[in-house]
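**Q** everything below, folded, please.
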Amino acid sequence: MLSTLRKIVQEVNSAKDLKTALTIIVQRVKEAMGSQVCSVYLLDPETDRFVLMATDGLNKRSIGRVSMAPNEGLVGLVGSREEPLNLEDAASHARYRYFAETGEERYASFLGAPIIHHRRVMGVLVVQQKERRQFDEGEEAFLVTMSAQLAGVIAHAEATGSIRGLGRQGKGIAEARFVGVPGAPGAAVGKAVVVLPPADLEVVPDRAVADIEAELALFQRALEGVRGDMRSLSSRLENQLRPEERALFDVYLMMLEDASLAGEVTTIIKSGQWAQGALRQVVTDHVRRFELMDDAYLRERASDIRDIGRRLLAYLQQAHQTTLTYPDNTILVSEELSPTMLGEVPEGKLVGLVSVLGSGNSHVAILARAMGIPTVMGAVDLPYSKIDGIDLIIDGYHGEVFTNPSELLRRQYADVVEEERQLTRGLDALRALPCVTLDGHRMPLWVNTGLLADVTRAQERGAEGVGLYRTEVPFMTKERFPSEKEQLAIYREQLAAFHPLPVTMRTLDVGGDKALSYFPIKEENPFLGWRGIRVTLDHPEIFLVQVRAMLKASEGYDNLRILLPMISGTHELEEALHLIHRAWGEVRDEGVDIPMPPVGMMVEIPAAVYQIRDLAAQVDFVSVGSNDLTQYLLAVDRNNPRVADLYDFLHPAVLQALRIVVDGSHAEGKPVSICGEMAGDPAAAVLLMAMGFDSLSMNATNLPKVKWLLRQVSLAKAKELLEQLMRIDNPQVIHSALNLALRNLGLSRVINPAATIQA
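**A** A predicted model of the protein is given here:
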C-alpha cells in the first residue's frame, strides 16, 4: 500500500487546482481500495456545512449541492467526532441521512475518515460498497493514512486557488487570509517580491512575461551553458570512466535537444510564462511520470531529469539576478529569509517580510525586530511561489498575511500604519529622559546590536549601553574567519560609538540557526549540538584571536564587558576564564596596557539555572538569554512553526526560572541583566523589573515603548502584579491577566495598535 499511497500523493501534489486534486483523489482511492464509491466532503467555513466536492460512484450532479451540518448524517458525525467510522450497514445507523440526488441508497457499507490539517477539520473522505461488510483493519488504516497525507495537499491546493482570487467552487473571492506566527510587530501594505533560494526548482513561482523573445533567448543561453558543461565534464572524465559510463552525458545532451525536454519548455515560454516557470512545469511533469514507473531503472532517471533541471535553473537565475526589481512598499517573501536578502533591497523600499519557514524567534526575525520591519514567520500554508507581484497586507502583531486585500481592509491597515508612525514620533520625545518609575526606581535600558545600522538607531532612541553585541554578525558577512586586525577595527568602532557607555560583547556564538558558510556544522539536532562556547572551547585558536581583538580594541575606552554564551556548568566557565586571562596576559606582554574587563556568563541552559550561585560566584555579572532559555525549558524548537504557539516566555516555568536566576545572582552580590527578546516586550518588561533585574537589553526599535510603559507604572504596582501572575499555572491566562491589568491602568497603547481590526 505504501507505494500506492506515494503515487497518489505525488499525482495530487502536481494538480493545477483544488477541483483537479479532488477528482484525482476520489478516482485513485476508489481504485486502490477496490470500492464502488469514493467521495470527498469539505467543510465550508462560511456555512459550517460539509459539502460534497468530488465523487466517483455517486451521481456527479449532486457535487456542490449535497451538504450537511456537523450534527447531520454520517459525514457530519465523522467530522464532528474527528475519528473514523466503519459501518457494515450504514442505513441502520441512527445518524444515517438519505439524499435522493446522490443515488447512494444502493450502498450498504460505509467507511469515513476525517481530513484534519493543523488541528482544523477540513473535510471527510468516504468509501462505500454495495454488499454489507465491515471494511477490514488494513483498509481502515489505509484510508486514515490517506486522509492524513492529503490534508496538507488539499490545504495547499485551496490556498493556491485563493491566491488567484478563487474560492472552493471556483468563484471569485475578495481576499484570502493566511496565518503564520508574529515575527516583528507592525503592519505593512505593499507588493510581494518573491526571492528564490538558488537552483531549487520546486519553489520557482509562476510569472507572466511580456517580452517572450527575451525569455526564449535566455533559455537558449542556459541550454548552451549546460551543454558546454556536459561536454567538458565528459572529456575531463575520459580517462576515469568506461565508455558505457560516459554514455550518461550523451543521454543528458539528448534530453537538451529541441525535440525533447527543451522543446516542451520553449512551447510553454511562448504561452507567456517566464523561462524559470516553464522549466519547473516541464521538469516536475517528467519527474512525476518517471517516479510513478514500476521499473527501478526508469524510476532512477527521475533524478537525472531533476539534475538537468537544476543545472538549467542555475544559469537562468544567474541571468535573472540583475533584473530583480523592488517596487516602493516591497514586501519580501521567501521560503526562508536570510539577512543577505534584506540587504539587497534598496533603502527606503522595504516595508515588510514574510518567511514560510522559521518562527518568531529565529535569527532573521530578531534582525527584523531590530530594524523595525513588520514580519510574519512560519506561514507554512502560504503558496508563496504564486504570489510574486500581487498586493499583500501583513500583520506582524497577529502573524497574518492577506492576499488580494479588499479596499476596506487596505484602509483599515493604512490607518494602523499611520497610527504606528505617530506613536513612534510621540515616543521620540522620551529620548533624553531617564527610565524612572512613578515611585523613583531607576531601570537602565540597554540595546542588542550586531549591525552597524544598530548603532545610529540605538543612539537615536536613547540607549544607555549595549547589553548584547552579537559578534557573530561580522563573522557571518565574510567568506572566511576575520583576522585579529579586522576584528579589532570592527570592535573598536562599536566601543567608540557608545563610549563612555558600557558595551557587552558576546564571544562567537554560532551553531543552532546561525551558520557560517565557511565553517559548516552539519548535525541532526543543531540546537542540542555543537554551538556557542562548545565550538570556541574546541577551537581555542578562534577564541583567543577574538578575545585579543576585543581587549586591544578597548584600549583608551575601558567600556568593554565580555560575555560567554551557552555555559552549562562550572567546567566550561573555568576553561573560558582561563583562556581570557591568557589572552589578556599576551596583549599586555605586547605593550597594550588595559585593565581586565568585567567578564559575565549567559544563562540559556536549564543546568545553569540550578547552578546559578556556583556560576555567579566566578564572574562579574550574569546575563539571561531568554530566547534559548525558554526554548530549552519548554523543549520547543523556536524555528519550528508547528510548535511556535508552545514557545512562550510567560510560561510559569520560565517565570520561576528567571526568579531563581535573579535571586541566586544577587545572593552572590552580582548584577543580573536579561538580553533576550522578552526584555523588548513592554508588558513582560514590567514583570522583569519587578523580579529585580538590574538592566534590560532589547532591540532599539522597542526601547521607546518599554521606556514609556515603565515610566507610567510604579515598582510597587509591578511587584504586586508579578505576585498575582506567579500564582497562575497557565501561560494564556497569564497573558490575558497581564494585558487586562495594563488596559485597566490605561497603558495598552504600545502593545498592539492592530487589535481593533481583529475585533
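
**Q** going forward, measure contacts and count neighbours with C-alpha atoms only.
**A** Fine.

**Q** mind listing the helices for the stretch 551-700 of the chain?
**A** 570-589, 606-610, 612-616, 626-634, 652-667, 682-691 (DSSP state H, counting those that start in this stretch).

**Q** right, and those helices - which one's nearest residue 45?
**A** In terms of C-alpha to C-alpha, the element of those nearest to residue 45 is helix 626-634, at 33.2 Å.

**Q** now do the buried residues in the closest one.
**A** 626-634 (16 or more other C-alpha atoms under 10 Å).

**Q** next one: stretch 78-93
**A** Of the residues in stretch 78-93, those buried (16+ other C-alpha under 10 Å) are 78-80, 82, 84-91.

**Q** looking at those residues, which are in strands?
**A** 85-87 (DSSP state E).

**Q** quick check, nearest of those residues to residue 541?
**A** residue 85 (64.2 Å).

**Q** isn't the closest one up against residue 78?
**A** Yes: shown here, residue 85 and residue 78 form a contact pair, counting by C-alpha atoms under 8 Å, at 6.2 Å.

**Q** mind listing the shared neighbours of these two?
**A** 112-113 (C-alpha atoms under 8 Å, 6 or more residues apart in numbering).

**Q** and residue 483, how many residues sit next to it?
**A** Using other C-alpha atoms under 10 Å, residue 483 has 12 neighbouring residues.

**Q** residues in contact with it?
**A** Contacts of residue 483 (C-alpha under 8 Å, 6+ apart): residue 545.

**Q** quick check: it vs residue 401, distance?
**A** Separation of residue 483 from residue 401 (C-alpha to C-alpha, to the nearest Å): 43 Å.

**Q** what's the answer for residue 72, then?
**A** 34 Å.

**Q** for these two, indicate the residue with more neighbours.
**A** Higher neighbour count among residue 72 and residue 401: residue 401, with 25 against 16, using other C-alpha under 10 Å.

**Q** show the contacting residues for the spatially most central residue of the chain.
**A** For the chain, residue 358 is the residue whose C-alpha lies nearest the centre (C-alpha atoms, centre = their mean; 1.9 Å). Applying C-alpha under 8 Å, 6+ apart, one finds that residue 358 lies in contact with 336, 377-378, 638-641.

**Q** quick one: which of those is the most crowded by neighbours?
**A** That'd be residue 377 among the contacts of residue 358, by other C-alpha under 10 Å, with 35 neighbours.

**Q** which non-adjacent residue is nearest that one?
**A** Distances taken as C-alpha to C-alpha, 6 or more residues apart in numbering place residue 355 nearest to residue 377, at 4.8 Å, with adjacent residues excluded.

**Q** please provide the structure for the following sequence as well, for comparison with the first:
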Amino acid sequence: MLDSLRSIVQEVNTADHLQSVLDITVARVKDAMGTEVCSIYLRESTLGRYVFSATEGLNKNFVGKISMAPTEGLVGQVAAREEPLNLDNAEAHPKFLFMPGIGEERFSAFLGVPIIHQRKVLGVLVIQQQTRRRFDEDDEAFLVTISAQLAGVIAHAQATGLLVALDDRGERQGSAKFRGVAGAPGIAIGHAVVVAPTADLNSVPMRRSKDIEEELEFFHECLEAVREDIKALGRKLASRLAKEEQALFDVYLSMLADNALAAEVDERIRDGEWAQGALSKVILKHVRTFEMMEDAYLKERATDVKDLGRRVLAYLQAANNGPVDYPERTVLVGEELTASMLGEVPPENLVGLISVRGSSNSHVAILARSMGIPTVMGAVDLPFTQIEGSEIILDGYNGHVYFNPSAELLHRFQSIYEEELQFSKELEALKDEPCVTTDDYRLPLWVNTGLQADIARSLDRGAEGVGLFRTEVPFLLRERFPSEEEQRKIYREQLEAFAPMPVTMRTLDVGGDKSLPYFPIEEDNPFLGWRGIRVTLDHPEIFLVQVRAMMKANAGLGNLRMMLPMISSVPELEEALELIYRAHDELVEELGFELELPLIGVMVEVPAAVYQARQFAKRVGFLSVGSNDLTQYLLAVDRNNARVADIYQAFHPAVLQALQHVVRDGHAEGRKVGICGELAGEPGAAVLLMAMGYDVLSMNATTLPKVKSVIRNISMKRAKEILAHVMTMENAAEVREYINQSIEESSSQRLVKAMMAEPVL
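**A** Down below sits the predicted model:
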C-alpha cells in the first residue's frame, strides 16, 4: 500500500492542471484499492456546493454538471462531519440522495473521506462497490492517507487554475485572490517582480521571450558550455575512474544532445517561452518521470537529470545577470525573501513584498515593518512563478494578494491607499508631542533599529531612544566577521545620531533563522539549538571584540546600553558579565583613561528567563522582553512557519501572564523593564503593556506614530481597567476583540482604524 501511495502522489505531482490531478487520482485510487468506483466531489467556493468533479466507474458525462448543497447527501454528511463515512448499504442511510443519471444506484458499499487543507474542507473522495459490505479498516486508513496527501496538491492546483492562461497577445485574462499572513500593514498596488535563488529549477518565473531566435541561440550557447564542462570533468577524472564509470559522462552528453532534452526545450522556446522557464519545465517533467519508476537504477537517474538541468540553468542565469529592470511600483515576490533581495531594489521603486514561506514574525517581515513596506507572508498556495509582470494588489492588513484585479477592485483599494497617505500625514504632526495619556501618565516610546536608513526614519517620527539595535545586521552584510574598528565606527554612528538619548545594543544574536553566510549553523532544531548568547560564549573571541568596540564607540557620549540575548540561566548571565567586565578593565588599561561601564541588561525571551527574572534583575541594570521569541517558545510555535501562523497569538492569556510576571519581578528589584518585541508596536497591546507597568516600549519607527496617537487618547485609569478585565479572559480572540471595543470607546473611529489597520471591504 505504501508503494501505491507514493506512486499516486508522485504521478499527481506531475499533472499540469487541476482536472488532470483529479482524473489521475480517481483512476489510480480505483486500481490500487480494487474497487468499482472512485469519485471526487469538490467544493465550489462561491455557493459552497459540492460539484461532481471526477470519476472512474460512474457516468463521466455528468462531471461538472451536477452538484449538492453542503447539507445534502452522503457527500454533504462526510463534509459536514469532517470524518469518514463507511456504509454497507448506502441507500438505507437517511442522508442518501439519489442523483439520476450518474449510475450509482447499482453500488451499495460506500466509503467517503473529506479532503481537508488548512482546516478547510476542499471536497470529498469516495469509493463504491456493488457488493453490500463495509470496507475494512485498512481500506479506510488508506483512503484517509491518500486524502491527506492529496489535499495540498489539490489546493495548489486549484490556486494555479485561477491564473487563466495567456491569450494570443500574451495578456492575462483572469483575476484571482490568494490568502497569506499579514506581514506588514498597508496597501500596495504594483507589478510583480519574481526573484529566485541561483540554479533553483522550482523557482524559475514564467516569462515570455522577447526574441525567439535570439533566445534559441542563447540557450544553445549555454548548452554547449555545459557540454564542454562535462567533457573537461570526464578528462580530469579519467585516471581515477573505471571504464564503466567513465561511460556515465557519455550518458550525460547524450542527454544534452540536440535531439534529446534540448529538442523539448527548443519546442517550448518556439512557443514563446523564455529559455530558463522552458528548461525548468522540461527538466522537472523528466525528473518526476524517473522518480516514479520502480527500477532503482532508473529512479536514481532523476538526480542526474536534475544536476544537468541546474548546470544549464546556472549558465542561463549568469549570462542574464545584468541589472534587473525594476518597474516604478515593484511588488517583490519570492519563495523565501531575504534582506539582501530587498536591498537589490531601488527604495523608491519598492512598494510591497510577497513571500511564499514565512510568517508575520519572520525577520524579513520585521524588517519590512521597520521600513514601512506592506507585506504578505506565507502565501503558500500562490503559484509565484506564474505571476511575473502581472498587476498585483497587496493587502498587508489582511494578508491577501489580488492577481490581475478588476477595475472596481483597483478603485476600492486605491481609495484606501490614498486615505492611508492622508492619515499618515496627520500623524506626522505628533512628532514633537510627548506620549502622555489624558491623565498625564508619561510613556517613553523608543525604536528598534539595525539599518542605516532606520536612523533618519526614527528621528523623523519622534523616537526618544533605541530599545534594540540589532548588531547582527552589519555582520549579515559582510563576507567575514567585521573587525573591531569596523564595528566601532558603525556603533559610534548610531550612538552619535541619537545622543544624548539612550541606544540599547544587543550583542550578536545569530542562529535560529539568522545564519551568517561565512559562519553557517546547521541544526535539526535551530530555534532550540546554538543561538544567541550560546554562540558568543562558546566564541569569546567574537564576543570580546564586539563589546570592546561598543565601549570604545561610547567614549565621550555615555548613552550606550548593552543587552544580552537568549539568556536562560544565572550561570550563563554571570559568565557573560565576567567577560564584559574583563573587556572593560583591559580597555581602561590599554587607553590610559577611565572608560564608562555601560548599563547592562538581559533580554527575557525564553520561559526560563520569565521565572528567573528577579534573579537576573539583581545582577543587571534593566530587563527587556523580546516578545517575538517569548511568544514562540511559550506556545511551541515556530514563528516562521506559515502553517501554524494562526496559533502564534501574542494576546494568548499565557503570554499576557508571563509579561505581567516579568514586569512585577523586575520592579521588585528596582529595575526598569522594557519590551522590544513586535507586540510593543501594536497600539492595542501598547495600552495593555502600559497598564502592566512597562517603563518603555520599543518598536519599529513606522508604527510609533500610531501607538503614540492611541496612548494620547486614553487614560491610564481606563488602561488599567481594560487590563484587569483582559487578565480574566481565556482566549486570544476574546482579548483582541475586547481591546478593540475598549479603544473605540476611548478614541475616535479614525484612531481605531489606525490601531486595527484593517480596511472593511
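
**Q** quick check: TM-score for this pair?
**A** Scored against TM-score structural alignment, normalised by the length of the first structure, the superposed chains reach a TM-score of 0.97; 754 aligned residues with a C-alpha RMSD of 1.6 Å.

**Q** coming back round to it: would you verify that the residue nearest to the centre of the first structure is located in a helix?
**A** No: according to DSSP: H, G, I helix; E, B strand; the rest coil, residue 358 of the first structure belongs to no helix; its state is coil.

**Q** skipping adjacent residues, who's closest to it in space?
**A** Nearest to residue 358 of the first structure is residue 639, by C-alpha to C-alpha, 6+ apart, at 4.3 Å.

**Q** correct me, but that neighbour touches residue 359?
**A** Yes: the pair residue 639 of the first structure / residue 359 is scored as a contact, 4.4 Å apart, by C-alpha under 8 Å.

**Q** compared with the first structure, how much does stretch 298-308 of the second structure deviate?
**A** In the superposition against the first structure, stretch 298-308 of the second structure averages 0.7 Å from its aligned positions (mean C-alpha distance after the TM-score superposition for the first structure).

**Q** other residues contacting that stretch?
**A** With C-alpha under 8 Å, 6+ apart as the criterion, stretch 298-308 of the second structure contacts 252, 283-284, 286-293.

**Q** and that stretch, how far from the chain's centre?
**A** 30 Å (C-alpha atoms, centre = their mean, to the nearest Å).

**Q** rewinding a little: closest to residue 182 of the first structure out of the buried residues of helix 626-634 of the first structure?
**A** Distance to residue 182 of the first structure across those (C-alpha to C-alpha) is lowest for residue 627, with 14.7 Å.

**Q** surely the closest one and residue 677 touch.
**A** Yes: at 6.4 Å, residue 627 of the first structure and residue 677 qualify as touching, with contact defined as C-alpha under 8 Å.

**Q** if we go by neighbour counts, what in the helix or strand hosting residue 307 of the first structure is buried?
**A** Per DSSP states H and E: residue 307 of the first structure is located in helix 296-320. In terms of neighbour count (16+ other C-alpha under 10 Å), helix 296-320 of the first structure has its buried residues at 299, 302, 304-306, 308-317.

**Q** thinking again about what came up before, how much space is there between the aligned residue in the second structure for the residue nearest to residue 358 of the first structure and residue 194 of the second structure?
**A** Structural alignment (TM-score structural alignment) places residue 639 of the first structure against residue 640 in the second structure. Note on residue 640 of the second structure: its distance to residue 194 of the second structure, by C-alpha to C-alpha, is 21 Å.

**Q** please name the residues that touch residue 154 of the second structure.
**A** Residue 154 of the second structure makes contact with 18, 21-22 under the criterion C-alpha under 8 Å, 6+ apart.

**Q** how about a cut-off of 6 Å?
**A** For residue 154 of the second structure, the contact set (C-alpha atoms under 6 Å, 6 or more residues apart in numbering) is empty.

**Q** tell me if it really is in a helix.
**A** Yes: under three-state DSSP, residue 154 of the second structure falls within a helix.

**Q** residue ranges of the helices in the stretch 151-300 of the second structure, please?
**A** 212-237, 243-255, 261-270, 275-291, 296-319.

**Q** most tightly surrounded among these?
**A** Burial of the helices of the stretch 151-300 of the second structure is given as mean neighbour count (mean count of other C-alpha atoms under 10 Å); helix 275-291 ranks first at a mean of 21.

**Q** what helices or strands is it leaning on?
**A** Here helix 275-291 of the second structure touches helix 261-270, helix 296-319, going by 3 or more C-alpha pairs under 6 Å, 6 or more residues apart in numbering; DSSP states H and E.

**Q** picking that back up, out of the contacts of stretch 298-308 of the second structure, the closest to residue 715 of the second structure would be?
**A** Closest to residue 715 of the second structure, out of all of the contacts of stretch 298-308 of the second structure and judged by C-alpha to C-alpha, is residue 284, at 61.3 Å.

**Q** would a markdown table of the buried residues of helix 626-634 of the first structure with distance to residue 157 of the first structure be doable?
**A** What follows is those, written out as a markdown table (distance: C-alpha to C-alpha, whole Å):
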| residue | distance to residue 157 of the first structure |
| --- | --- |
| 626 | 38 |
| 627 | 35 |
| 628 | 36 |
| 629 | 38 |
| 630 | 35 |
| 631 | 33 |
| 632 | 36 |
| 633 | 37 |
| 634 | 34 |
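
**Q** which pair in those spans the largest distance?
**A** The widest separation within the buried residues of helix 626-634 of the first structure (C-alpha to C-alpha) is 11.8 Å, between 626 and 634.

**Q** ok, residue 36 of the second structure - contacts?
**A** Going by C-alpha under 6 Å, 6+ apart, the list of residues near residue 36 of the second structure reads 57, 129.

**Q** that one maps to what in the first structure?
**A** Checking TM-score structural alignment: residue 36 of the second structure goes with residue 36.
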